[in-house]
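Asks: pasting the sequence and the predicted model now:
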Amino acid sequence: MKQDTTIITSDHHHLHAYESTHKNVTAGLVVLQEIFGVNHHIRNVCDNFANQGYHVISPALFDRVEKNVMLGYEQTDIQKGFSLRSQIDPQKTLLDIIAAAQYLPYSKIGVVGYCWGGSLSWRAATETDIFSAASCWYGAMIPSLLQHPHRCPVQMHFGALDASIPLDQIEQTRLHYNDVEIYIYENADHGFGCQARSSFNPTAYQQAQQRTLDLFKKYL
């Protein structure tokens, strides 16, 4: 099953979400978007995880500002994505993520996010108790979000060439949380896991994807 659906948050906000699932599912997964919305790429990400046996939901986190945002990867798209993100209260975004998890009828739920969503998946792991495991892909805000302990097992995936997340900041994060699995991929830049971007690195993507699947297989 693949469909668009609606989620209602605790503050009565109605937001769209993309849902993908198969039969005989025993665990749920929340996929958190980049700054480009729940676009074609994120929908493919959801479908790929659903093919691995998860009931997947991806909330449209821009809905509080603008509905039906599905951007591409040109400079104008990047600028619009940053503009939309800047208009959203981070605590409201957390309510959206919690509502997405509560939509899934399972005792074990994971979260995985990319870019903006990578930082948000870290927030979800440190500021809520609803997730059983979290995988954070190139979340640039993570080094500024080290004030809370994580409440579930966490992986982080970074590109060694990613100028938005300097290696010394990654090392700072590693020292702060020595029980978090942190992986750095050589010759990989920001967005290395997105096939729609020029920075896509198939080797790094396959390694990070397999590690993410192994994490979820262990804890979900």
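Replies: Good, I have the coordinates.

Asks: from here on, just use CA atoms for contacts and neighbour counts.
Replies: OK.

Asks: give me the number of residues near Ser199?
Replies: 16 (other CA atoms under 10 Å).

Asks: show me what contacts it?
Replies: Ala188, Asp189, His190, Gly191, Phe192 (CA atoms under 8 Å, 6 or more residues apart in numbering).

Asks: so where do the strands sit in this protein?
Replies: Counting by DSSP state E, one finds strands in the chain at the ranges 2-8, 14-20, 28-32, 55-59, 109-114, 133-137, 154-159, 181-185.

Asks: which secondary structure elements does the fourth one sit against?
Replies: Spelled out, that is strand 55-59. Where contact means 3 or more CA pairs under 8 Å, 6 or more residues apart in numbering; DSSP states H and E, strand 55-59 is packed against strand 14-20, strand 28-32, helix 40-51, helix 90-103.

Asks: below is structure B, check it against A:
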Amino acid sequence: APDLFARGGRDIELGYEAADGAEGRRIRMAIPLEATMADIAATLALARQTGPVAVMGFCWGGSLAYLSACRLAGLSAAIGYYGGMIVDHIEEQPQCPIELHFGRNDPHIPLAGVARIHKAYPMMPIHLYEAGHGFHCDERKDFDAPSAAIAWQRSMTFLNEHMHS
């Protein structure tokens, strides 16, 4: 996986406290999206040398997984968890199978936005969970073990269906 914060500094490690989140957002906003996509493209080019490649991301990474599916060639599949920027890029069409996961109680991603994504791509698997933002991360307050387990199983099934040589 590329170190998506490397352009913002060396050895950046952030937790899930409010100050860490604010610092992460500051770094993310200072790095042009085109540069981040270039880093992902370079990583995918290297990984494709060994076989089929998929992307999976959480939060900002969930949005980047969607954008990778739309903008980068050669992906077999993409999976995005609670990607808040997806609705802002809804006009960009995925070029590979993609599956999305969202929490119904996510204060950062309105259900109306998720509904817009579903309306634009009715055949795209979009799963909703009775959980909040970050429900898959066991270090966050919104971690929800049952939702995380179901989402992970769905993700692995999706990858198994789409990852072939």
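Replies: Right, received. Where do you want to start? Since this is a predicted model, take the numbers as computed values, not measurements.

Asks: hmm, back to that, reformat the strands of the first structure as a markdown table; add mean neighbour count and distance to His40 of the first structure.
Replies: Formatted as a markdown table, those follow (neighbours: other CA atoms under 10 Å; distance: least, CA to CA, whole Å):
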| stretch | mean neighbour count | distance to His40 of the first structure |
| --- | --- | --- |
| strand 2-8 | 15 | 13 |
| strand 14-20 | 20 | 11 |
| strand 28-32 | 29 | 13 |
| strand 55-59 | 29 | 12 |
| strand 109-114 | 27 | 14 |
| strand 133-137 | 29 | 18 |
| strand 154-159 | 25 | 22 |
| strand 181-185 | 17 | 25 |
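
Asks: for Asp214 of the first structure, find the nearest of the helices and strands packed on strand 55-59 of the first structure.
Replies: Asp214 of the first structure lies closest, by CA to CA, to one member of these: helix 40-51, at 12.1 Å.

Asks: which residue is nearest the middle of the second structure?
Replies: Gly62 (1.2 Å; CA atoms, centre = their mean).

Asks: which residue in the first structure aligns with that residue?
Replies: In the first structure, the residue matched to Gly62 of the second structure (TM-score structural alignment) is Gly118.

Asks: with Met156 of the second structure instead?
Replies: Counting by TM-score structural alignment, the partner of Met156 of the second structure is Leu213.

Asks: any idea how far its match is from Tyr114 of the first structure?
Replies: Distance, Leu213 of the first structure to Tyr114 of the first structure, by CA to CA, to the nearest Å: 15 Å.

Asks: then Ala60 of the first structure?
Replies: Counting by CA to CA - Ala60 of the first structure and Tyr114 of the first structure are separated by 14 Å.

Asks: where along the second structure do the helices fall?
Replies: In the second structure, the helices defined using DSSP state H lie at 18-30, 33-47, 60-71, 111-120, 145-162.

Asks: among the ones you listed, show me which one is buried the most.
Replies: Most buried of these by mean neighbour count (mean count of other CA atoms under 10 Å) is helix 60-71; its value is a mean of 24.

Asks: return the list of helices and strands in contact with that one.
Replies: Contact here means 3+ CA pairs under 8 Å, 6+ apart; on that basis helix 60-71 of the second structure packs against helix 33-47, strand 54-58, strand 77-81.

Asks: could you dump these to JSON lines with distance to Arg26 of the second structure?
Replies: Listed next are these as JSON lines, based on distance: least, CA to CA, whole Å:
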{"stretch": "helix 33-47", "distance to Arg26 of the second structure": "13"}
{"stretch": "strand 54-58", "distance to Arg26 of the second structure": "18"}
{"stretch": "strand 77-81", "distance to Arg26 of the second structure": "21"}
